[in-house]
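K.L.:
Got a sequence here, can you build the structure:
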Amino acid sequence: MTDQPPVRSTTPRQARPAGAPADTAVRETKPKDTGIRQVRPKTEGWQQAKDESGRPLLQFASPKRGKPPVHLADMTAAERVEKVKELGLPGFRAKQLEKHYFTHYTSDAADMTDLPASGREELVAGMLPPLLTEVRRLETDRGDTIKFLWKLHDGALVESVLMRYPGRITLCVSSQAGCGMNCPFCATGQAGLTRNMSAAEIVEQIVRANALIAAGGLGGKKRDDHSLDRVSNIVFMGMGEPLANYARVMQAVRVMVDKEHGLGMSARGITVSTVGLVPAIKKLADEDIPVTFALSLHAPDDGLRDELIPVNSRWKVDEALDAARAYFDKTGRRVSIEYALIKDMNDHAWRADLLADKLNARGRGWVHVNPIPLNPTPGSIWTASEVPVQNEFVRRLNDAGIPTTLRDTRGKEIDGACGQLVATEEDEVAAAATPVS
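P.N.:
Have a look, this model is predicted:
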């Protein structure tokens, strides 16, 4: 099968206000045959779930399962005070619990000697119930990258990845067990959506990572690295589609940025990604929390993106890009475009040109593109673009005035890189032998 890029129009473009809807007719006209190899997306080793019409099945609603126990991080500050009172203690004890959990990273009643001995165990059990049981931990990059496998209260499995970089520590968190977006190149979506995670289960991933860092469990800092010894950056790029679990993700974000009653992180260090749930993108823009927004695009043309990202059947490329531009207009925060470079599938030079055209049609200075070589599986059609092709793709975008940076790949040796997070058979065996704490 040959590649068929759109013919670029020679008609001069009319200027339009930044953020106005794009005139797609200018950029998507009759295709031509170039003879360039075009690989089509297809699943390998698993069957993609489809609806009655044969389209990939999308799961937006979480399957009904037993809810995790309500935790301090699920509550507002006022609700915490009321809950402590219900447990028979003065409301000010809530503030002490917050300090133990968010500053000292502990849920162990034995560490909380400032609480009265009488009723301490009951208070901690009622406010800080166990949420995640560590099943296994894998390290790579000389100890600077750690992947955790967590078992939730109902046996569901999720993963998070901790990475030390010069000047910052990043944690890639999961927001769902599994994923319902059914993208054929992503390992996480192969088993579908198990359930949404609670806000506290999301936050607990950070607290547990901070506890490990504080204990010296992450690779050592360079002598000139003066970053704090705690997680500074969060990327919602682990298991799940964050905006399909909107309310709980936003509660977790509020806890992360709360300087008085939470983790006190900078909103600018938090990246919320999506494959393109347009109504939720618009809702996120109205939150007045200046997180970084990332759109996982992976193809600038609907023909290919319909196959790569099944949610594109609901909201097309231009709708997603318009929502992304609107996010910038509302927040002033530059948007990231995530683009996995897949050999002979979406890495063609004309696609770089088309992406540049579509981004520039919405104005300048509002976006940054992060291409990342796909993390390959031996023998699969899903493999990373060759280095010269990657470089050409990046060059074309930069030459078109689109700031573009090829992203670093971390953790692929331990299946901890983007698109690789999934519970394997080996994980399932290990989890079965691990009792929930």
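
K.L.:
okay, CA-based contacts and neighbour counts for the rest of this
P.N.:
Will do.

K.L.:
Find the nearest non-adjacent residue to residue 255, please.
P.N.:
Closest residue to residue 255 apart from its sequence neighbours, by Cα to Cα, 6 or more residues apart in numbering: residue 262 at 4.8 Å.

K.L.:
wait, doesn't the one you found sit right on residue 98?
P.N.:
Yes. Counting by Cα atoms under 8 Å, residue 98 is a contact partner of residue 262 at 7.0 Å.

K.L.:
Show me the strands in the stretch 251-400 of the chain, by range?
P.N.:
Counting by DSSP state E, counting those that start in this stretch, one finds strands in the stretch 251-400 of the chain at the ranges 270-274, 292-296, 335-341, 367-373.

K.L.:
Can you say which of those strands is nearest to residue 286?
P.N.:
Nearest to residue 286, of all the strands of the stretch 251-400 of the chain, is strand 292-296, at 12.6 Å by Cα to Cα.

K.L.:
ok now the closest one, how far from the chain's centre?
P.N.:
9 Å (Cα atoms, centre = their mean, to the nearest Å).

K.L.:
Would you do the same for the sequence below? I want to compare the two.
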Amino acid sequence: MGVTLDLSRAPAVPATPVKPNLSGLTRAELAQALVAAEVVRPDKARMRASQLWRWIHHYGVTEFAAMTDVAKETRAALDAAFSLARPEVVERQVSKDGTRKWLIRMAPGIEVETVYIPDVGRAGALCVSSQVGCTLNCTFCHTGTQALVRNLSAAEIVAQVQIARDDLGEWPSPKEDRRLSNIVFMGMGEPLYNLDNVAAAIDIIADNEGIAISRRRITVSTSGVVPELGPLGERTQAMLAISLHATNDELREQLVPLNRKYPLAELMAGIRAYPGLSNAKRVTFEYVMLKGVNDSTAEAKALVQLLKGIPAKINLIPFNPWPGSQYECSDWATIERFAAVLNRGGYASPIRTPRGRDILAACGQLKSESEKLRASARRKLAAE
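P.N.:
Down below sits the predicted model:
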């Protein structure tokens, strides 16, 4: 008896259409989406968008059914056309010091890490990512060892704030006694290579009828993409931080390769021209302390001269080790001597307390799990 094999392909199963998510749209985009889906008439779009905005960004709802002052038939139409779902939280870790880290999957193979640090700023700061991976290859940074996958959308940036708020239990959006008071774009990626989406996300986060975090409490950190400094200030009014780490071009080119494109003289000129720069709106310079590399007293004196006349403070960051790194952290006494020179030069120079080191959540340690073995898998292997 012969056997005949049917090698024809099975009919393709139509993919379930992904409904647009309203959570990351600006106010104007939200109104436009409602009209395009024929959920509301154009003359009612602005009113309805404001109503939904408050439910999404003040109350943090993830289901249209929770919008009790919206008619049932309208809620049904919204549910049929749109989504409010959060991205998947793949892993949540809590450090012994209270730092929280979430691994968030935005799409298959698209993962980022977001970190909440208590007792930073007015109450606590959320370190958000703007890209999956990074192109800058700063030699002291773990994230820099991961190739760039893509920019995050404004919705994906805002989702990091929403997920943190979910976990912290901060809905409705509090005005007083909030635990998440500051946002820092210091996670994965170079924000100024994704300025359009970063600016749109800041517009959403800072809106007074929603999450309502003041632009003065939102800081964008850049390694020095000079042409985008002015547009950043004009479009966002955010506070500026510069990932500096060296006082001369030769050393900075080793640590921050972007310096070859935008050397220190050009960078400093761009910083001095930053919109709104004043004693009330100082630039933060980030300086990671690397043993025997950039931590001498001579370097401290050179830093004072480099920043002369710029309203600034300098965050000294003890280097946070990561697997395979070529650097060591400066001795504590060396860091304190360095800080003393800066203080005498007239600059506040707090030494940043390392937070979340035990869960690789500290500055420079973030790297998505698609590029490394899961912590849970490592623990399992270690136990076998």
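
K.L.:
so how far is residue 251 of the first structure from the residue nearest to residue 255 of the first structure?
P.N.:
Distance from residue 262 of the first structure to residue 251 of the first structure, counting by Cα to Cα, to the nearest Å: 11 Å.

K.L.:
try residue 190 of the first structure
P.N.:
Computed as Cα to Cα, the residue 190 of the first structure to residue 251 of the first structure distance reads 27 Å.

K.L.:
likewise residue 83 of the first structure?
P.N.:
For residue 83 of the first structure, the distance to residue 251 of the first structure (Cα to Cα) stands at 18 Å.

K.L.:
Can you name the residues in contact with stretch 333-347 of the second structure?
P.N.:
By Cα atoms under 8 Å, 6 or more residues apart in numbering, the list of residues contacting stretch 333-347 of the second structure from outside reads 289, 295-297, 300-301, 303-304, 312-314, 316, 318, 348-351.

K.L.:
That one maps to which residues in the first structure?
P.N.:
Using TM-score structural alignment, stretch 333-347 of the second structure corresponds to residues 388-402 of the first structure.

K.L.:
just the helices in the stretch 201-350 of the second structure please.
P.N.:
Taking DSSP state H, counting those that start in this stretch as the criterion, the stretch 201-350 of the second structure carries its helices at 229-236, 249-255, 264-272, 297-306, 332-344.

K.L.:
Now that we have those helices, can you turn them into CSV and tack on mean neighbour count and distance to residue 149 of the second structure?
P.N.:
Below are the helices of the stretch 201-350 of the second structure laid out as CSV (neighbours: other Cα atoms under 10 Å; distance: least, Cα to Cα, whole Å):
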stretch, mean neighbour count, distance to residue 149 of the second structure
helix 229-236, 18, 23
helix 249-255, 17, 22
helix 264-272, 16, 27
helix 297-306, 17, 34
helix 332-344, 17, 35
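
K.L.:
Reformat the ones you listed as JSON lines; add distance to residue 280 of the second structure.
P.N.:
Formatted as JSON lines, the helices of the stretch 201-350 of the second structure follow (distance: least, Cα to Cα, whole Å):
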{"stretch": "helix 229-236", "distance to residue 280 of the second structure": "15"}
{"stretch": "helix 249-255", "distance to residue 280 of the second structure": "28"}
{"stretch": "helix 264-272", "distance to residue 280 of the second structure": "14"}
{"stretch": "helix 297-306", "distance to residue 280 of the second structure": "20"}
{"stretch": "helix 332-344", "distance to residue 280 of the second structure": "18"}
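
K.L.:
closest one to residue 116 of the second structure among those helices?
P.N.:
With Cα to Cα as the criterion, residue 116 of the second structure lies closest to helix 229-236 of those, at 22.1 Å.

K.L.:
how distant is the match of stretch 333-347 of the second structure from the center of its chain?
P.N.:
Relative to its chain's centre, stretch 388-402 of the first structure lies at 25 Å (Cα atoms, centre = their mean).

K.L.:
How about the contacts made by residue 72 of the second structure?
P.N.:
Taking Cα under 8 Å, 6+ apart as the contact definition, residue 72 of the second structure lies against residue 65.

K.L.:
Could you report the separation of it from residue 152 of the second structure?
P.N.:
34 Å.

K.L.:
related to what we said a few turns ago, how many neighbours does the residue nearest to residue 255 of the first structure have?
P.N.:
Neighbour count for residue 262 of the first structure, taken as other Cα atoms under 10 Å: 22.

K.L.:
same deal with residue 227 of the second structure?
P.N.:
Each residue near residue 227 of the second structure was counted by other Cα under 10 Å, and the total is 13.

K.L.:
What does residue 340 of the first structure correspond to in the second structure?
P.N.:
Under TM-score structural alignment, residue 340 of the first structure pairs with residue 288 in the second structure.

K.L.:
what do you get for residue 75 of the first structure?
P.N.:
Using TM-score structural alignment, residue 75 of the first structure lines up with residue 25 in the second structure.

K.L.:
Excluding chain neighbours, what is closest to its match?
P.N.:
Closest residue to residue 25 of the second structure apart from its sequence neighbours, by Cα to Cα, 6+ apart: residue 155 at 6.5 Å.

K.L.:
right, and that neighbour touches residue 23 too?
P.N.:
Yes. Using Cα under 8 Å, residue 155 of the second structure makes contact with residue 23 at a distance of 6.6 Å.

K.L.:
what about these two, which has more around it?
P.N.:
residue 23 (26 against 21).

K.L.:
contacting residues for residue 331 of the second structure?
P.N.:
residue 291.

K.L.:
can you check residue 34 of the second structure too?
P.N.:
So residue 34 of the second structure contacts 40, 45, 49 (Cα under 8 Å, 6+ apart).

K.L.:
want to try JSON lines for these, with secondary structure as columns?
P.N.:
Compiled in JSON lines, the contacts of residue 34 of the second structure are given as follows (DSSP: H, G, I helix; E, B strand; the rest coil):
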{"residue": "40", "secondary structure": "coil"}
{"residue": "45", "secondary structure": "helix"}
{"residue": "49", "secondary structure": "helix"}
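
K.L.:
now those as TSV including neighbour count?
P.N.:
What follows is the contacts of residue 34 of the second structure, written out as TSV (neighbours: other Cα atoms under 10 Å):
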residue	neighbour count
40	21
45	19
49	21
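
K.L.:
Can you match the residues you listed up with the first structure and say which hold?
P.N.:
Using both residues aligned by TM-score structural alignment, their matches' Cα atoms under 8 Å, the first structure keeps these contacts from the contacts of residue 34 of the second structure: 40, 45, 49.

K.L.:
what about the residue nearest to residue 69 of the first structure when sequence neighbours are not counted, distance to residue 93 of the first structure?
P.N.:
Sequence neighbours aside, residue 129 is the residue nearest to residue 69 of the first structure in space, at 6.7 Å (criterion: Cα to Cα, 6+ apart). As judged by Cα to Cα, residue 129 of the first structure and residue 93 of the first structure stand 16 Å apart.
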